[in-house]
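**Q** Structure of the sequence below:
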Amino acid sequence: MIRVLLVDDQRLVRAGLRMLCESTPDLVVVGEAENGEEAVRAMALLGPDVVLMDLRMPGVDGITATARITAATPAARILVLTTFDDDEHLYPALSAGAQGFLSKDAPPEELLDAIRRTAAGESPFSPGVLRGLVRKAVAAHQPSTALPALTGRERDVLALVGEGLSNAEIAARLHVAVSTVKTHVTNLMTKTGADNRVRLAVLALRA
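**A** Okay, the predicted model is just below:
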């Protein structure tokens, strides 16, 4: 059972997320918070497996809450729910320790899958959100072409990560098992020093 904490300042949004999460037998909502301060307290009290975090909230916002949660609990898994006009908040949230980013208009099944992937240690990103993050990251840094020694297949996987594809999509494109892609992504992170999927995607584009 995956235990989920909902963090959003809109009650209707939280109610909708609760209904969606509890419509499936492997997820349970253990608590709700309407601002970042409540989220930090709830995290400490409830210890959820995944935090669904809104970014724009009154008082303590989602970025600050994410930083405080990850500082206190480095293993915390935080999945940010974002809107199309939240671009300026995405990279700070990533730097604060968020593991994944999903658009609020994502299909329900995509959100449920993202929660499961976040709980499993993956970093899910809506393709459009990932592209926005990568554009900002690339614009903020000088381009570099330095890559460590990679196998041909690792280079293929890295290029597709740079396109914003999920592990399942990469597996379908390359005609390999999803577990094989996960292994390649893990190896790429180890070899490049990238600690999440966004930094891998940035590396792919800058290389």
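
**Q** C-alpha only now, for contacts and for neighbours.
**A** Fine.

**Q** What is the neighbour count of residue 192?
**A** 16 (other C-alpha atoms under 10 Å).

**Q** List the buried residues in stretch 138-148.
**A** residue 138 (16 or more other C-alpha atoms under 10 Å).

**Q** Any idea how far apart the tips of it sit?
**A** 19 Å (C-alpha to C-alpha, to the nearest Å).

**Q** now that stretch, how far from the centre of its chain.
**A** Here stretch 138-148 is found 22 Å from its chain centre; the criterion is C-alpha atoms, centre = their mean, to the nearest Å.

**Q** contacts for that stretch?
**A** With contact meaning C-alpha atoms under 8 Å, 6 or more residues apart in numbering, stretch 138-148 is reached by 191, 192, 202, 205, 206, 207.

**Q** before we move on, what about stretch 128-137?
**A** 87, 90, 91, 101, 102, 103, 163, 164, 198, 199, 201, 202.

**Q** Buried residues in that stretch, which are they?
**A** In stretch 128-137, counting by 16+ other C-alpha under 10 Å, buried: 129, 130, 131, 132, 133, 134, 136, 137.

**Q** what does stretch 145-159 give?
**A** For stretch 145-159, by 16+ other C-alpha under 10 Å, it's 154, 155, 157, 158, 159.

**Q** The structure of the following sequence is requested for comparison with the preceding one:
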Amino acid sequence: MTAPIRVLVCDDQVLIRTGLATIIDAQPDLAMVGECGDGRAVVDLAGRLHPDVVVMDVRMPVLDGIAATRLLAGAGVEAPVKVLVVTTFNLDEYVYQALRAGASGFLLKDAPPAQLLHGIRTVASGAALLDPEVTRQLVGRYAARIRPMDGAAPDRPLTPRELEVLRLIADGLSNSEIAATLRISQETVKTFVSRILTKLGLRDRVQAVVYAYRHGLAT
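**A** Sure thing, here's the model as predicted:
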């Protein structure tokens, strides 16, 4: 049997933290390894408990979720931990900052339990979790702010088709939606996505979205 996905939950609201832990622990393929209420504690616990996924709130005392995510999953971290940010939509700017800090995805706190569980499994598998509609509103809203003033071009230029796929990723489209838009197969889309990530040295689709907006490749 495959070992269960080890999950650590960090949220400063005890009721929410307990609810998340109850939902997660009821799944045979998931295992709660710990919970805590501030960013400093989650960094310390992650170092001891070695979770596969950290479910992270954004606004917390001592150390906020963005700073904690950067310490757990940011650039240069020797053994990065996958972080799934779970927050309220009115904190969308904080969510964007968390994605830049290294989070593998995000969900809203009012998401149904099935979506939370799917999110944990998706992030644990190495994939990114981006809800298309929320992505459009979140990143699009801050596009002007995050795009560099000098309009820097990519260091390793993509082919016209790869640029087209990258723009659609930045619009929040899933692989199936990209395939339908470009009238190509989903397997072909997966190949393009893989090439884009490799050429640009990106970890996942989250970083691809951020890259596209930072380099003026999306509107």
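
**Q** Report the TM-score for the pair.
**A** For this chain pair, the superposition-based TM-score is 0.83 by TM-score structural alignment, normalised by the length of the first structure; 205 aligned residues with a C-alpha RMSD of 2.7 Å.

**Q** that older thread, mind checking which of the buried residues of stretch 145-159 of the first structure are in helices?
**A** 154, 155, 157, 158, 159 (DSSP state H).

**Q** Which one of the residues you listed is nearest to residue 95 of the first structure?
**A** residue 158 (21.1 Å; C-alpha to C-alpha).

**Q** Under the alignment, what does that closest one map to in the second structure?
**A** In the second structure, the residue matched to residue 158 of the first structure (TM-score structural alignment) is residue 166.

**Q** can you give me the helices for the second structure?
**A** 14-25, 39-49, 65-73, 92-101, 113-124, 132-141, 143-146, 160-170, 175-182, 186-200, 205-214.

**Q** give me the stretch of the first structure that stretch 45-59 of the second structure matches.
**A** Going by TM-score structural alignment: stretch 45-59 of the second structure matches residues 42-56.

**Q** Give me the most central residue, the second structure.
**A** For the second structure, residue 105 is the residue whose C-alpha lies nearest the centre (C-alpha atoms, centre = their mean; 1.7 Å).

**Q** how about TSV for the ones in helices among the buried residues of stretch 145-159 of the first structure, with distance to residue 17 of the first structure added?
**A** Below are these laid out as TSV (distance: C-alpha to C-alpha, whole Å):
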residue	distance to residue 17 of the first structure
154	37
155	38
157	33
158	33
159	33
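
**Q** related to what we said a few turns ago, could I have the buried ones of the contacts of stretch 138-148 of the first structure as ChimeraX selection syntax?
**A** A single ChimeraX command selects the buried members of those (16+ other C-alpha under 10 Å):
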select :192,202,205,206
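
**Q** Output the buried residues of stretch 128-137 of the first structure as a markdown table; include the columns distance to residue 40 of the first structure.
**A** Below are these laid out as a markdown table (distance: C-alpha to C-alpha, whole Å):
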| residue | distance to residue 40 of the first structure |
| --- | --- |
| 129 | 25 |
| 130 | 26 |
| 131 | 29 |
| 132 | 27 |
| 133 | 25 |
| 134 | 28 |
| 136 | 28 |
| 137 | 28 |
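
**Q** out of these, who's nearest residue 112 of the first structure?
**A** Out of these, the member with the shortest distance to residue 112 of the first structure (by C-alpha to C-alpha) is residue 129, at 17.1 Å.

**Q** if I line the two up, what does residue 31 of the second structure land on in the first structure?
**A** Structural alignment (TM-score structural alignment) places residue 31 of the second structure against residue 28 in the first structure.

**Q** For its match, list the residues it contacts.
**A** Per C-alpha under 8 Å, 6+ apart, neighbours of residue 28 of the first structure: 1, 2, 3, 4, 21, 22.

**Q** Please, a PyMOL command that selects the buried ones among these?
**A** Those of these that count as buried under 16+ other C-alpha under 10 Å are selected in PyMOL with:
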select buried, resi 2+3+4+21
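
**Q** Thanks a lot, see you next time.
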